[in-house]
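**Q** Okay, predicted coordinates and the sequence, questions at the end:
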Amino acid sequence: MKTSEIHKKEAPKSVRFAFVTISTSRYHALRIGEEFEDISFNIAKEVITSTGHQLTRYVLIPDSPRLLLATALNLIEDKDVDAIIFSGGTGPTPDDITVQTLRPLFDKELEGFGDVFRGISFQEAGSSSFLSNATAGLVAGKVFFLLPGSPTAVETALRKLICPEAGHIIALARRKL
């Protein structure tokens, strides 16, 4: 049996996820009581639960470095969360602040995640895939996934990368030397 197969066999079968949507427009709609649909969250909820994992938290915040950092720090301390998906704010516009705000928290960046994600996205979406700064990192024994806000990107990342490896990543992140 290969080492990776042994690690996966010993890994948790179910991971507890938090999902954070970073969207000023949806946040303002919520604040003024307007109806809105968070399609990316709905897709994430379906994929996470259908693959045997749990969705334990949902947070909606505007594109604010201060609120994003506070949310991340709160979720790091949350005992019911193993992995956090941050959806939105990974592009090239001035208000896309997710990666720049959260990357300094990483104990270790999983650079391959962004590379593989962009490769898969290129096959599905074409040349615009390189505009994403999607990445992942380990923080205090948890894993952060920083994804674009599009429903297609969230579904692709969850189905093809995150859910199949979530338990394995958590086991490695929490491994003692």
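**A** Sure thing, it's come through.
**Q** CA only for contacts and neighbour counts going forward, please
**A** OK.
**Q** what ranges do the strands span in this protein?
**A** With DSSP state E as the criterion, the chain has strands at 16-22, 54-61, 83-87, 108-109, 135-139, 142-147.
**Q** Any chance of those strands in JSON lines with mean neighbour count and distance to Asn74 as columns?
**A** What follows is these, written out as JSON lines (neighbours: other C-alpha atoms under 10 Å; distance: least, C-alpha to C-alpha, whole Å):
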{"stretch": "strand 16-22", "mean neighbour count": "23", "distance to Asn74": "11"}
{"stretch": "strand 54-61", "mean neighbour count": "17", "distance to Asn74": "11"}
{"stretch": "strand 83-87", "mean neighbour count": "25", "distance to Asn74": "11"}
{"stretch": "strand 108-109", "mean neighbour count": "16", "distance to Asn74": "19"}
{"stretch": "strand 135-139", "mean neighbour count": "22", "distance to Asn74": "12"}
{"stretch": "strand 142-147", "mean neighbour count": "25", "distance to Asn74": "12"}
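**Q** next up, a second structure to put side by side with the first:
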Amino acid sequence: MAHPQALSRPVRCAVVTVSDTRTVESDRSGQIIQTLLAEAGQQVVEYRIVPDEPDRIAELCQTLADQVDCIMLSGGTGIAPRDTTYDAVAHLLEKTLPGFGEIFRQLSFQEIGSRAIASRAVAGVFQGTLIFSLPGSSKAVTLAMNALILPELPHLVSLMQSG
């Protein structure tokens, strides 16, 4: 059961698509994340597309962490040679939320079967900012947002700010 929203303001979010080929016009997953956040009453304060290069991904996360409560990345979580988002993000995380990746892969398995094992979706905290790293598939993004992220986002942010 989801926790009640504990924040008195919208969660400030950055949406980052990691891709060597997508553009603003073709970035369906980034558009879905932004739409779902807005529909849930959260605030998208930044949207970027960055190449799948670990140094650029990490640098952007470090920059955005000072500006937002949550960074949501999509793309680059598989095992292909250019899939480096997991490596860039996992290196930054000070605390991980292992349940996110575990439950996401379990839910994905119910939809796509054994291909779910190739997902390296991950979440955690970096400098007081939540980071969610999702696959680039629009179906995967929709699943993660609706089933896991949106129900818990305000609660997770309030927990980080209660210290």
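**A** Done, it's in. Since we're looking at a predicted model, the values are computed, not measured.
**Q** would you list the strands of the first structure in TSV and tack on distance to Leu67 of the first structure?
**A** Below are the strands of the first structure laid out as TSV (distance: least, C-alpha to C-alpha, whole Å):
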stretch	distance to Leu67 of the first structure
strand 16-22	10
strand 54-61	7
strand 83-87	13
strand 108-109	22
strand 135-139	18
strand 142-147	16
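**Q** Tell me which of the ones you listed lies nearest to Gly119 of the first structure.
**A** strand 135-139 (12.7 Å; C-alpha to C-alpha).
**Q** The second structure: matching residues for the closest one?
**A** Alignment of strand 135-139 of the first structure against the second structure: residues 122-126, by TM-score structural alignment.
**Q** Superpose on the first structure and give me the mean offset of that stretch.
**A** In the superposition with the first structure, the average deviation recorded for stretch 122-126 of the second structure is 0.7 Å (mean C-alpha distance after the TM-score superposition for the first structure).
**Q** so where is the longest helix seen in the first structure in the second structure?
**A** Taking DSSP state H as the criterion, the first structure has its longest helix at helix 111-125. Aligned by TM-score structural alignment, helix 111-125 of the first structure falls on residues 98-112 of the second structure.
**Q** was I right about Met145 of the second structure contacting Leu36?
**A** Yes - Met145 of the second structure lies in contact with Leu36 (C-alpha atoms under 8 Å); the separation is 7.5 Å.
**Q** And those two? Which one has more around it.
**A** More crowded of Met145 of the second structure and Leu36, by other C-alpha atoms under 10 Å: Met145, with 21 against 15.
**Q** Give the equivalent position in the first structure for the more buried one.
**A** By TM-score structural alignment, Met145 of the second structure lines up with Leu158.
**Q** pretty sure that match is touching Ile43, no?
**A** No - using C-alpha under 8 Å as the test, Leu158 of the first structure is too far from Ile43 to be in contact (9.3 Å).
**Q** Now do the buried residues in stretch 136-147 of the second structure.
**A** Neighbour-count burial for stretch 136-147 of the second structure, with 16 or more other C-alpha atoms under 10 Å as criterion, is recorded at 136, 138, 140-145.
**Q** can you list the residues that contact stretch 77-94 of the first structure?
**A** Here stretch 77-94 of the first structure makes contact (C-alpha atoms under 8 Å, 6 or more residues apart in numbering) with 15-23, 40, 56-57, 63, 75, 95-99, 131-134, 141-150, 154, 166, 170.
**Q** May I see the buried residues of that stretch?
**A** In stretch 77-94 of the first structure, counting by 16+ other C-alpha under 10 Å, buried: 80-91.
**Q** Could you do stretch 161-177 of the first structure as well?
**A** Across stretch 161-177 of the first structure, burial judged by 16+ other C-alpha under 10 Å covers 162-163, 166-171, 173.
**Q** wait, isn't Arg12 of the second structure in contact with Ala38?
**A** No - using C-alpha under 8 Å, Arg12 of the second structure is not in contact with Ala38, being 10.6 Å away.
**Q** Common neighbours of the two, please.
**A** Joint contacts of Arg12 of the second structure and Ala38 (C-alpha under 8 Å, 6+ apart) are Val44.
**Q** For the aligned residue in the first structure for Ser162 of the second structure, list the residues it contacts.
**A** The alignment partner of Ser162 of the second structure in the first structure, by TM-score structural alignment, is Arg175. Shown in contact with Arg175 of the first structure (C-alpha under 8 Å, 6+ apart): no residues.
**Q** The match of Met145 of the second structure and Pro92 of the first structure, how far apart?
**A** 22 Å (C-alpha to C-alpha, to the nearest Å).
**Q** where along the first structure do the helices fall?
**A** In the first structure, the helices defined using DSSP H lie at 3-10, 24-31, 39-50, 65-77, 98-102, 111-125, 151-157, 163-173.
**Q** Show me what Asp82 of the first structure lines up with in the second structure.
**A** Aligned partner of Asp82 of the first structure by TM-score structural alignment: Asp69.
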